[in-house]
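> here's my sequence, what's the structure:
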Amino acid sequence: MRIVIAEDAVLLRDGLTRLLTDKQHEVVAAVSDPSALLTQVAAHRPDLAIVDIRMPPTFTDEGLRAAHTIREGHPRVAVLLLSQYVVAQYAADLLSGDIRGIGYLLKDRVADIADFLEAVDRVGSGGTVIDPEVVRQLLSRSHRGPRLHALTDRERQVLTAMAEGRSNTSIATSLHISEGSVEKHVASIFGKLGLLQDRETHRRVLAVIAYLQL
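Here you go, the predicted model:
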């Protein structure tokens, strides 16, 4: 996979470059600011851009805004955003459109190399990855919703895994239940939340996350 990295912290930028290169990915550019990121994406048309949300000059949401620009101008470029903290509005902005090839991870997740590399592969191949902590906080914010109260504990577990972008097979493995049971839980969740089932997993995640942010 051809990758562009945008991260202002030199140690993390170099570490990511080395890690991805060791796994046979090609890092075509590694930059420290959003302007350089946009220039390199336009020049290389990579498969994936890994972008720090907070970059110079203000260290607020420059990376997020650059990600939106990339998605508008180069929709085939997947984007994996990294953040030091969970900011619900960032998740809302990120998930406001087509979320195929979109990811949002906390930087702490990079320390788990296997999980991080799995996220890179999933986002780069058009999947969706949402950090479990982001999902937990979104669920917590929506806890008072009467429809969420109707979910069983197991359905909440399935909903959380589903919102992270996991497939039914992955959910079954993580919860130690059959895939058939997962399908039944998913159908029940959609029914209780008043959401129409969609064959596209990514649209399903978008619908669930959007609902949780109401």
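> switch to C-alpha atoms for all contacts and neighbour counts from now on
Will do.
> let me see the ranges of the helices in the protein.
10-22, 34-44, 62-73, 88-94, 113-124, 132-141, 146-149, 153-163, 168-175, 179-193, 201-212 (DSSP state H).
> geometric centre of the chain: which residue is closest?
G103 (2.2 Å; Cα atoms, centre = their mean).
> how much space between that residue and A43?
22 Å (Cα to Cα, to the nearest Å).
> hang on, the earlier thing: redo the helices of the chain as JSON lines? Include mean neighbour count and distance to L82.
Formatted as JSON lines, the helices of the chain follow (neighbours: other Cα atoms under 10 Å; distance: least, Cα to Cα, whole Å):
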{"stretch": "helix 10-22", "mean neighbour count": "14", "distance to L82": "11"}
{"stretch": "helix 34-44", "mean neighbour count": "17", "distance to L82": "14"}
{"stretch": "helix 62-73", "mean neighbour count": "19", "distance to L82": "9"}
{"stretch": "helix 88-94", "mean neighbour count": "16", "distance to L82": "11"}
{"stretch": "helix 113-124", "mean neighbour count": "18", "distance to L82": "11"}
{"stretch": "helix 132-141", "mean neighbour count": "18", "distance to L82": "12"}
{"stretch": "helix 146-149", "mean neighbour count": "14", "distance to L82": "29"}
{"stretch": "helix 153-163", "mean neighbour count": "20", "distance to L82": "18"}
{"stretch": "helix 168-175", "mean neighbour count": "16", "distance to L82": "23"}
{"stretch": "helix 179-193", "mean neighbour count": "16", "distance to L82": "29"}
{"stretch": "helix 201-212", "mean neighbour count": "20", "distance to L82": "18"}
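> now distance to D52 too, for the ones you listed, in JSON lines please.
Supplementary listing: those in JSON lines, determined by distance: least, Cα to Cα, whole Å:
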{"stretch": "helix 10-22", "distance to D52": "10"}
{"stretch": "helix 34-44", "distance to D52": "9"}
{"stretch": "helix 62-73", "distance to D52": "6"}
{"stretch": "helix 88-94", "distance to D52": "12"}
{"stretch": "helix 113-124", "distance to D52": "14"}
{"stretch": "helix 132-141", "distance to D52": "16"}
{"stretch": "helix 146-149", "distance to D52": "32"}
{"stretch": "helix 153-163", "distance to D52": "22"}
{"stretch": "helix 168-175", "distance to D52": "27"}
{"stretch": "helix 179-193", "distance to D52": "33"}
{"stretch": "helix 201-212", "distance to D52": "22"}
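> one more, so I can put them side by side:
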Amino acid sequence: MRILIVEDNALLAQGLSAMLEALGNEVLGVAGDAESFVTAVLADRPDVAVVDVRLPPSFTDEGVRAALHARELLPGLPVLVLSQYVEDTYARELIADGTGVGYLLKDRVARVDDFLDALHRVAAGGTALDPEVVRQLLATRSDPLTRLSRLSRLTEREREVLALMAQGYGNVEIADRLVVTERAVHKHVGNIFLKLDLPPEDSGDRRVLAVLTHLGAPRRTARDGRDGRG
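Below is the predicted model:
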């Protein structure tokens, strides 16, 4: 893969670069701020960008804002965002922007297999969300009475399946992780859609975005300047 790293912490950026190149990837460069990130995206058109949420000068939301802007300029650009903490607003915005997105806590980078799995899924147009991000998204919907009433319909197993769906896993992967049959997972997914009043469509990342939208992530529409895919 051709990867662009957007990280102002030189030590972390160098560590990521060394690891990714050792595994046969091509690191196109390291951008340390939002402006150079957007410039590099347009010049190099990477297969995926790994972006820190907080970049200079204010170290607030420059990274995710730049990621959203880069995806406007280069539609479909896969972006994996890294953050020190779970920041719900930023996670929701990124998720709502479409497929080919990920949001991981930086601790996850230390778990090399998990990080690489997420990176490959995002680069392939999939979705990868940190389990802690999923947990907080499920817990912070703006209309808690509706959230509680609908989530209370789910069994404990269905909640487990929902959390794994939200992380971007397909039915086969969920079955492996829960040590159940794929048929059982398919049944649970159907029950989840039914109980959460969602369309009964089971189509990979589209279903992830639908579930997370229902649980709190606002959907983008054509009026937002995007095509509203997902």
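> quick one: stretch 102-118 of structure 2 to chain centroid distance?
11 Å (Cα atoms, centre = their mean, to the nearest Å).
> I misspoke; the intended subject was stretch 54-69 of structure 1.
Using Cα atoms, centre = their mean, the offset of stretch 54-69 of structure 1 from its chain centre is 17 Å.
> neighbouring contacts of it?
7-8, 32-34, 37-38, 51-53, 79, 81, 83, 90, 94 (Cα atoms under 8 Å, 6 or more residues apart in numbering).
> returning to that earlier point: pretty sure the residue nearest to the centre of structure 1 is touching S125, no?
No: applying Cα atoms under 8 Å as the test, G103 of structure 1 and S125 come out as separate, 11.4 Å apart.
> so Q213 of structure 1 is in contact with R144, correct?
No: under the criterion of Cα under 8 Å, Q213 of structure 1 is not in contact with R144, lying 11.7 Å apart.
> which of the two has more neighbours?
Legend: neighbour count by other Cα atoms under 10 Å for Q213 of structure 1 and R144, higher for Q213 (14 against 10).
> alignment lookup: the more buried one to structure 2.
Matched by TM-score structural alignment, Q213 of structure 1 corresponds to G216 in structure 2.
> one more: L159 of structure 1?
That one, L159 of structure 1, aligns with L162 by TM-score structural alignment.
> name the nearest residue to I209 of structure 1, sequence neighbours excluded.
A163 (6.4 Å; Cα to Cα, 6 or more residues apart in numbering).
> wait, doesn't the one you found sit right on T128?
No: look at A163 of structure 1 against T128 with Cα under 8 Å: they stay out of range, at 9.1 Å.
> re the thing from before, how close does the residue nearest to I209 of structure 1 get to V129 of structure 1?
Taking Cα to Cα, one finds A163 of structure 1 at 9 Å from V129 of structure 1.
> what of V110 of structure 1?
13 Å.
> who's more crowded, these two?
More crowded of V110 of structure 1 and V129, by other Cα under 10 Å: V129, with 26 against 17.
> please report the distance of that one from G145 of structure 1.
Taking Cα to Cα, one finds V129 of structure 1 at 24 Å from G145 of structure 1.
> can you check G15 of structure 1 too?
Taken as Cα to Cα, the span from G15 of structure 1 to G145 of structure 1 is 42 Å.
> got it, and Q197 of structure 1?
Counting by Cα to Cα, the gap from Q197 of structure 1 to G145 of structure 1 is 20 Å.
> same question for L20 of structure 1.
41 Å.
> same question, V205 of structure 1
Taking Cα to Cα, one finds V205 of structure 1 at 18 Å from G145 of structure 1.
> quick one: contacts for V134 of structure 1?
Per Cα under 8 Å, 6+ apart, neighbours of V134 of structure 1: V86, V87, A88, A91.
> let's see it at 10 Å
Y85, V86, V87, A88, A91, Y104, L105, L106, S140, T160, A163, E164 (Cα atoms under 10 Å, 6 or more residues apart in numbering).
> isn't the second one up against Q137?
Read it as V86 of structure 1. Yes: with contacts counted by Cα atoms under 10 Å, V86 of structure 1 reaches Q137, the gap being 8.1 Å.
> now for the nearest residue to D108 of structure 1 once chain neighbours are set aside: which residues touch it?
In this structure, D108 of structure 1 finds its nearest non-sequential neighbour in Q84, 7.5 Å apart by Cα to Cα, 6+ apart. When the contact criterion is Cα under 10 Å, 6+ apart, the partners of Q84 of structure 1 are D52, I53, R54, L105, L106, K107, D108, R109.
> swap in V41 of structure 1?
Contacts of V41 of structure 1 (Cα under 10 Å, 6+ apart): I3, V4, I5, V28, A29, D47, L48, A49, I70, G73, H74, V77.
> what's the spacing between the last one and V120 of structure 1?
With distances defined as Cα to Cα, the gap from V77 of structure 1 to V120 of structure 1 amounts to 13 Å.
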